[in-house]
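Trainee: Predicted model and sequence below, questions to follow.
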Amino acid sequence: MGSSGIRWGFNIGNWKPSRNEWMLAARCVMQEEKDRIGRFVFTKDGKASMSGRLLIRKVIADQLKIPWNAIKLGRTERGKPYLANTKSYDYYGKPHAANTDSDYDYDAALFPNFNFNLSHSGSYAVLAAERDRNCGIDIMDVARPGSRDIPEFFRLMRRQFTPHEWETIKGAGSEWDQLEMFYRHWCLKESYVKATGTGLGVSLQRIEFHPKTMVLKQDVIIKDTELYFDGDLQSSWRFEETKLDEDHCVAVALNRDNQDEPPPHFKILSFTDLTSSAIPILPEDENFWTIFASKEEKPKRQQRDRTSYQQPSGY
């Protein structure tokens, strides 16, 4: 994996699963995961959940060499997924001889702090993984906020950001630029609370971000945004920010920063990549495909339209 970790993405929007692909994917997750995925009303949400579970299993199988069908996943009380295996495996995917009949921490001496986190929004599911430090990731699709106009949307969300952050958001330029800056700040806050494992139990007003680079660009990773918690600069945290495309911003939060490390770029995986190390867990289920194929992709809603956004109106 290297010292700078892994950043993967999967394009949900471009994935139109064939019968064989969806049947294979369904066989490569746990039954409870499959059941949860099957309950989604729209295929877009099912695909997002499925690809997320596959991303997690792939990074564990590839990096820790635990066989795909031996991986056990759990969730913390706050909902953060973690590796729940208690039996140790060697680099060839075989249980250590001394541990075959007993429970021990998985590869504890090699990866005591292996950490991963997942997010999805819009057209992408993304994953960040680190060998020896906590990480959190969040992605946001920069889209019109439902039927509300931008000023009304900001008014409803005013308590989620500090006065300094609102000054940054509203000073970004056009209403669309302001919306992008809003979602960028949301990504930063989400990535931090996910890395710390606190979820939304902490007040977002206590978390304040100071971007230095004001415009994110596709395939360019910046790491100069500063975090203040209760007014104090948190210099041990680094935030990697970029755009996967014109409409998706992403942030990765890392603790125990090493400024000398070059930030890793996102690798967009294909379905073949995603399942390259997969070992089926469940039997085939033709009905799972039939139900999936009968669903709508997503609900009808207003389309994204950058040209409709006007210059700031002074709110």
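Mentor: Ah, there it is.
Trainee: From now on I want contacts and neighbour counts done on CA atoms only, so please keep to that.
Mentor: Fine.
Trainee: can you give me the helices in the protein?
Mentor: Secondary structure of the chain, counting by DSSP state H: helices at 19-27, 31-38, 43-64, 150-156, 163-170, 175-196, 271-274, 286-293.
Trainee: Could I get the buried residue list for the last one?
Mentor: Residues of helix 286-293 classed as buried by neighbour count (16 or more other Cα atoms under 10 Å): Phe288, Trp289, Phe292.
Trainee: what do you get for the second one?
Mentor: Residues of helix 31-38 classed as buried under the neighbour-count rule (16+ other Cα under 10 Å) are Lys34, Ile37, Gly38.
Trainee: correct me, but the last one touches Gly46?
Mentor: Right, the one you point to is Gly38. Yes: counting by Cα atoms under 8 Å, Gly46 is a contact partner of Gly38 at 6.8 Å.
Trainee: so how many other residues sit close to the closest residue to Gly171 other than its chain neighbours?
Mentor: In this structure, Gly171 finds its nearest non-sequential neighbour in Gln178, 7.2 Å apart by Cα to Cα, 6 or more residues apart in numbering. By the criterion of other Cα atoms under 10 Å, Gln178 has 21 neighbours.
Trainee: Put this next to the first one:
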Amino acid sequence: MQVWAVLYDPPTFTEELYQKGLLLVDLASVARIKRFYRREDACRGLIARLLPRILLKERGVAPSTMTFAATAAGKPYIMSPNIDPPIAYNLSHDNRLVVMAFADGKSHPPAHSIGIDVMKVHLPRGNLYRSFVDTFEEQLTPLEQELLSPAVSADEGLRRFFWMWTMKEAYTKALGLGLGFDFSRIEFDILANLVRVDGEVPQGWIFHKFQVTDAGELYVGVVAELMEDIETLVVPETSPTPWLQSFKAAPFVQRALEELTQTA
């Protein structure tokens, strides 16, 4: 399993670079990207579509044969032929960060399930910690609510909340589930580093927690990976992360221009 993280920096991401980057993706993707009202959202959308293409180019897949599809629940997968082993991947973004987790899959679409979620640790404008957390009360378990109680400082409580939420998101994305899954069925005991679903530890999973810091701002994320024949494990964010690579957006797109315009 590996994670690529791309930090979007508006001053360096020029209009020219954006327009050239659009030429690297299919027309359907261009149409979806251009629907975004805010340019920063469009730029993040472009980065998200370039990430798997760079991955495929590294695996020797010609740009002309790169094809993608999505499950009925909207989870994207790679359709390009003759990839051995197949690749499972998943994307997430929040604020200035776009991330992609990927690993070798086992079938088409890959049975090897992987999901990733990342969020910036901050209070939305105009919110107080207590009212913000209370908004999600119905989607938290009683234990999680206790771990976010007023006895916990606002800073610590906010950090705990985003670990819980990214864990829930990553797990459901790995399963390929669409909207509507009851998040209160998933419990992340952040103190014990235990994940439970419907009160039981799901078997065969590894959950990697990670952090990315950008200009003093903290992002937390979780990769959920189905490994099948293992005891479920939560790897703390303090562990080494040789599997995590970070890039700046402008050089990343410039790299895409150089690599994806080569002769197929």
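Mentor: Perfect, I can see it now. Computed from a predicted model, the values in this text were never measured in an experiment.
Trainee: on that earlier part again, which position in structure 2 pairs with the residue nearest to Gly171 of structure 1?
Mentor: The alignment partner of Gln178 of structure 1 in structure 2, by TM-score structural alignment, is Gly157.
Trainee: who's in contact with its match?
Mentor: Shown in contact with Gly157 of structure 2 (Cα atoms under 8 Å, 6 or more residues apart in numbering): Leu147, Leu148, Ser149.
Trainee: next one: Phe162 of structure 2
Mentor: Counted by Cα under 8 Å, 6+ apart, Phe162 of structure 2 has contacts Met119, Lys120, Val121, Val220.
Trainee: what do you get if the cut-off is 7 Å, keeping everything else the same?
Mentor: Met119, Val121 (Cα atoms under 7 Å, 6 or more residues apart in numbering).
Trainee: quick one: it from Ser113 of structure 2, how far?
Mentor: 22 Å (Cα to Cα, to the nearest Å).
Trainee: For the residue lying closest to Ala249 of structure 2 once chain neighbours are set aside, grab the count of nearby residues.
Mentor: Among residues not flanking Ala249 of structure 2 along the chain, Tyr8 sits closest, at 4.9 Å (Cα to Cα, 6+ apart). Other residues near Tyr8 of structure 2 number 22, with proximity taken as other Cα under 10 Å.
Trainee: Now do the same for Tyr8 of structure 2: its match in structure 1.
Mentor: Using TM-score structural alignment, Tyr8 of structure 2 lines up with Ile12 in structure 1.
Trainee: Please name the residues that touch the residue nearest to the spatial centre of structure 1.
Mentor: Taking Cα atoms, centre = their mean, the centroid of structure 1 lies closest to Ser119, which sits 2.1 Å from it. Counting by Cα under 7 Å, 6+ apart, Ser119 of structure 1 makes contact with Ala125, Val126, Leu127, Ile137, Asp138, Ile139.
Trainee: Show me what it aligns to in structure 2.
Mentor: With TM-score structural alignment as the criterion, Ser119 of structure 1 matches Ser92.
Trainee: Val30 of structure 2 versus its match, what's the distance?
Mentor: From Ser92 of structure 2 to Val30 of structure 2 the distance is 18 Å (Cα to Cα).
Trainee: and the residue in structure 2 that Gln160 of structure 1 lines up against, what is it in contact with?
Mentor: Using TM-score structural alignment as the criterion, Gln160 of structure 1 maps onto Gln139 of structure 2. Going by Cα under 7 Å, 6+ apart, Gln139 of structure 2 touches Asp182, Phe183, Ser184.
Trainee: corresponding residue for the first one in structure 1?
Mentor: Superposed on structure 1 with TM-score structural alignment, Asp182 of structure 2 falls opposite Ser203.
Trainee: Tell me which residues of stretch 94-105 of structure 2 come out buried.
Mentor: Buried residues in stretch 94-105 of structure 2, counted by 16+ other Cα under 10 Å: Arg96, Leu97, Val98, Val99, Met100, Ala101, Phe102, Ala103, Asp104, Gly105.
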